[in-house]
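>>> sharing a model prediction with you, sequence too.
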Amino acid sequence: MKELNIQRIPTEKLSDSLALSQFAFQYELSLEKQEERRLQYKETENWGAYVDGKLAARLTILDLHTWLYGKRWAMGGIAGVATWPEYRRGGLVSGLLQNALHVMKEQGQTLSFLHPFQFAFYRRFGWETYTETKKYEIPTALLPKLPPQPGHVVRVGEDIELLNSIYSEYASQYNGTLDRDEVWWKQRIFANRKGSAAVYYDTEGRASGYVHYQVKDSVCQIHELVSLNWEATKGLWRFIADHDSMIDKVTLKAPSDDKLPFVLDNPRIKQEIIPYFMARIVDVKRFMEQFPFEKDGAGNGGRLTLRVTDAHASWNNGLFVIEVAADGNARVEAAELLAKDSNDEAACDLACDISTLTAMFMGYQRPSFMNQIERLKGKEGANYLEALIPERATYLPDFF
């Protein structure tokens, strides 16, 4: 019988991890890049499944933070999930994900995000789609035709402090965006997105938007367009349009609630909606205790009983009593934890699995819709929950 052991991948075994990742994701690192990875390596974030002492599968748990309803939340980012072909379909990834849930719970990461190679696969483990992006392709002739704005645009280079000050205010208005730090900007943004950054300043000298873009082969690729108000949006689009003599088209990805086509003279541009990242609530009790419910959404406070099914996190599998005060804060009691194979549906206001719960509380889907498609049981409870969860769009302009 083969011996299976799940443990952190020690730094001295990093070469084994890099070899597996390069094979699985079909890329090749130069010796210089391998040394760079070694210097950046965090042993605490990288886990391996070892079979008879050999690395058979791996994943990373990135220590990240995300914005949710204006609050900063600890989040574990699952990345680099890979298995050697000879060990696939042997339950190794299942074991790694199960271990990751325990680790994230211990680390206080109440949420987890990942980019799926296959949505159905990760749904089996409780992750669910939480965001999508709009991809635009705009011919130069159809770009917004806007008059000069009162402010001005300045190229700023890699001014992380300035750009992050704008980004943070913008990102906190969405659910599921990352709270970036200096290292993330250097290693994830500027290292992977070539080009220029330009900032819009209003007449009072306030930096209220930026565009990070690259012009190559007559295409203007906008990596990110961030705006804090309509004036900055107009100023930045005017700036992009002024590149018309050197480009044939503009491409960009935008939040799902973006309304750019409506303001174009001809809105018939190429648009594509792309399901993007998945999320998972790691610890239901702690999550609910931190969640900013709608103030007075319960009508001077109220009580909700919620039955959660979670086959991979036993601490979530059971009945929760949630008492929401008029100020939106909640007191949560894990009234009864049930065996993972239990089908007991004791009297409760609502019942759903962990993935359904995640989609609703991330703001991606509403309780009324989940009740309609029979993923959330309890009509009256669904109406009650509808009033308790604030409405806010989801977005993630990053990748990991």
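That came through, no problem.

>>> use CA for all of it now, contacts and neighbours both
OK.

>>> assign Ala346 to helix, strand or coil.
The three-state label given to Ala346 by DSSP: H, G, I helix; E, B strand; the rest coil is coil.

>>> what about it, distance to Leu306?
Per CA to CA, to the nearest Å, Ala346 is found 10 Å from Leu306.

>>> those two: which is more packed in?
A direct count of neighbours by other CA atoms under 10 Å for Ala346 and Leu306 places Leu306 higher, at 23 against 10.

>>> just checking, next helix/strand downstream of the host helix or strand of that one?
Taking DSSP states H and E as the definition, Leu306 sits inside strand 302-309. Per DSSP H and E, the first helix or strand lying C-terminal to strand 302-309 is strand 318-324.

>>> what does that following strand rub up against?
The contact list for strand 318-324 (CA atoms under 8 Å, 6 or more residues apart in numbering) reads 285, 288, 293, 298, 301-309, 330-338, 348.

>>> using PyMOL, define a selection of the buried residues within those.
PyMOL command restricting the contacts of strand 318-324 to the buried ones, with burial defined by 16 or more other CA atoms under 10 Å:
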select buried, resi 285+288+293+298+301+303+304+305+306+307+308+309+330+332+333+334+337+338+348
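
>>> what about the strands in the stretch 101-250 of the chain?
111-114, 128-129, 132-139, 152-155, 196-201, 207-216, 219-227, 249-255 (DSSP state E, counting those that start in this stretch).

>>> would you turn those into JSON lines with distance to Ser165 and mean neighbour count?
Listed next are the strands of the stretch 101-250 of the chain as JSON lines, based on distance: least, CA to CA, whole Å; neighbours: other CA atoms under 10 Å:
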{"stretch": "strand 111-114", "distance to Ser165": "24", "mean neighbour count": "25"}
{"stretch": "strand 128-129", "distance to Ser165": "28", "mean neighbour count": "26"}
{"stretch": "strand 132-139", "distance to Ser165": "23", "mean neighbour count": "19"}
{"stretch": "strand 152-155", "distance to Ser165": "16", "mean neighbour count": "16"}
{"stretch": "strand 196-201", "distance to Ser165": "12", "mean neighbour count": "22"}
{"stretch": "strand 207-216", "distance to Ser165": "9", "mean neighbour count": "22"}
{"stretch": "strand 219-227", "distance to Ser165": "11", "mean neighbour count": "21"}
{"stretch": "strand 249-255", "distance to Ser165": "19", "mean neighbour count": "20"}
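
>>> list the buried ones in the longest helix along the chain?
For the chain, the longest helix by residue count, based on DSSP state H, is helix 92-106. For helix 92-106, a neighbour-count test (16+ other CA under 10 Å) marks 92-93, 95-97, 99-105 as buried.

>>> comparison target, given below:
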Amino acid sequence: MYIHEDEGNQGYIIYFLNGDKMFVREIFYKNINSLKSMLKFIYNHNTQCREVVISSPVNDKIRFILDNPKTSQIKIKPFMMGRIINLENYLKSLDINSNLNLDANVYIEDQFLSENNGVFNIKLNNNKLEVKKVDSDYDGYFTINTMTQLAFSYIDIEEALLINDRKENECSENVIKLFNAIFKKKKNYINEYI
């Protein structure tokens, strides 16, 4: 582990050497000076290592300060899987910070779990969701995979419509407003030590 700290610049890397490669398993920095210091530390190993592999969040800014990005490769490697097992209970467990009172019928397609497959009435009332399966027409349609991506904050409703090749008019305005209140896209970083 290398820790950098001086005059408010803080950061660390967790790394190991394997032959002529350096693997940086985790990198954290508070500002650009911390990052530059750690990159200098890595560079100082250039007599030992011909190649450096850095694992970092997909939104890491390291790619913007590399001197010669042509000699670098950026690969996105998803390593974690998640799935909503019980959609109704998952949605009911959420605390929503919104003063909206909305409801919509959403058809969820789940080819493996019948409890998650069907039309659900999702109602936002007093920062809580009420969810029940109904036998009714629906205002929008999503797969359980898309719902899981929304749940993990990986995408927002606009991206959900795009990747499912849905036009906004195929999904009611209530569904869009409701899902905007429930699901917020975030920059998540979960390392594999968990």
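Now that the structure is in, tell me what you want to look at. Keep in mind the model is a prediction, meaning the values are calculated, not measured.

>>> what's the TM-score for these two chains?
Remark: TM-score between the superposed chains equals 0.77 [TM-score structural alignment, normalised by the length of the second structure]; 189 aligned residues with a CA RMSD of 3.0 Å.

>>> counterpart of the strand holding Leu306 of the first structure in the second structure, which residues?
Taking TM-score structural alignment as the measure, the second structure aligns residues 102-109 with strand 302-309 of the first structure.

>>> returning to that earlier point: can I get the buried residues of helix 92-106 of the first structure in CSV with distance to Glu380 of the first structure?
What follows is these, written out as CSV (distance: CA to CA, whole Å):
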residue, distance to Glu380 of the first structure
Leu92, 41
Val93, 39
Gly95, 38
Leu96, 38
Leu97, 35
Asn99, 36
Ala100, 35
Leu101, 32
His102, 34
Val103, 36
Met104, 33
Lys105, 31
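
>>> Ala359 of the first structure: which of these is nearest?
The nearest member of the buried residues of helix 92-106 of the first structure to Ala359 of the first structure, counting by CA to CA, is Leu101 at 17.8 Å.

>>> corresponding residues in the second structure for the longest helix of the first structure?
Counting by TM-score structural alignment, helix 92-106 of the first structure has no counterpart in the second structure.

>>> circling back to that earlier point, and the buried residues of helix 92-106 of the first structure, which two are the farthest apart?
Leu92 and Lys105 (20.2 Å).

>>> which part of the first structure lines up with stretch 13-24 of the second structure?
The alignment of stretch 13-24 of the second structure onto the first structure (TM-score structural alignment) covers residues 211-222.

>>> what do we get in the first structure for Lys61 of the second structure?
Under the alignment (TM-score structural alignment), Lys61 of the second structure pairs with Lys259 of the first structure.

>>> tally of neighbours for Ala351 of the first structure?
Residues near Ala351 of the first structure, counting by other CA under 10 Å: 25.

>>> in what helix or strand does the residue mapped onto it from the second structure lie?
Counting by TM-score structural alignment, Ala351 of the first structure corresponds to Tyr141 in the second structure. Element membership for Tyr141 of the second structure (DSSP H and E) is strand 140-143.

>>> how about stretch 179-194 of the second structure: buried residues?
Those buried within stretch 179-194 of the second structure under the rule 16+ other CA under 10 Å are 179, 181-185.

>>> closest to Glu170 of the second structure among those?
Nearest member of those to Glu170 of the second structure, counting by CA to CA, is Phe179, at 14.5 Å.

>>> how far does the helix ranked longest in the second structure sit from the chain's center?
Longest helix of the second structure, by residue count under DSSP H: helix 32-43. When C-alpha coordinates are averaged (CA atoms, centre = their mean, to the nearest Å), helix 32-43 of the second structure and its chain have centres 26 Å apart.

>>> show the contacting residues for Asn188 of the second structure.
Contacts of Asn188 of the second structure (CA under 8 Å, 6+ apart): 57, 153-154.

>>> quick one: the helices in the stretch 251-400 of the first structure?
Taking DSSP state H, counting those that start in this stretch, the helices of the stretch 251-400 of the first structure run over residues 260-263, 284-290, 354-361, 367-372, 379-388.

>>> compare these and give me the one nearest Asp63 of the first structure.
Smallest distance to Asp63 of the first structure across these (CA to CA): 17.1 Å, for helix 284-290.

>>> tell me what angle the strand holding Leu306 of the first structure forms with strand 318-324.
Strand 302-309 of the first structure and strand 318-324 are oriented at 160 degrees to each other (axes from the mean of the first three to the mean of the last three CA atoms, to 10 degrees).

>>> that older thread, in TSV: the strands of the stretch 101-250 of the first structure, plus distance to Thr83 of the first structure.
Converted to TSV, those look like this (distance: least, CA to CA, whole Å):
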stretch	distance to Thr83 of the first structure
strand 111-114	17
strand 128-129	22
strand 132-139	27
strand 152-155	44
strand 196-201	37
strand 207-216	35
strand 219-227	31
strand 249-255	31
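
>>> between those strands, which gets nearest to Asn46 of the first structure?
Checking these against Asn46 of the first structure by CA to CA gives strand 111-114 as the closest, at 14.8 Å.

>>> contacting residues around the closest one?
The contact list for strand 111-114 of the first structure, computed with CA under 8 Å, 6+ apart, reads 73-79, 127, 277-283, 287, 400.

>>> restricted to strands, list those residues.
Judged by DSSP state E, the subset of the contacts of strand 111-114 of the first structure located in strands is 73-79, 278-281.

>>> need the max-distance pair from the residues you listed.
Spatial extent of these (CA to CA) is set by the pair Trp73 and Ala79 at 18.4 Å.

>>> count the residues that sit near Lys64 of the second structure.
Quick fix: residue 64 of the second structure reads Phe, not Lys. 9.

>>> Val58 of the second structure now?
Using other CA under 10 Å, Val58 of the second structure is surrounded by 14 other residues.

>>> grab the nearest non-local neighbour of it.
Leaving out its chain neighbours, the residue that sits closest to Val58 of the second structure by CA to CA, 6 or more residues apart in numbering is Ile76, at 7.1 Å.
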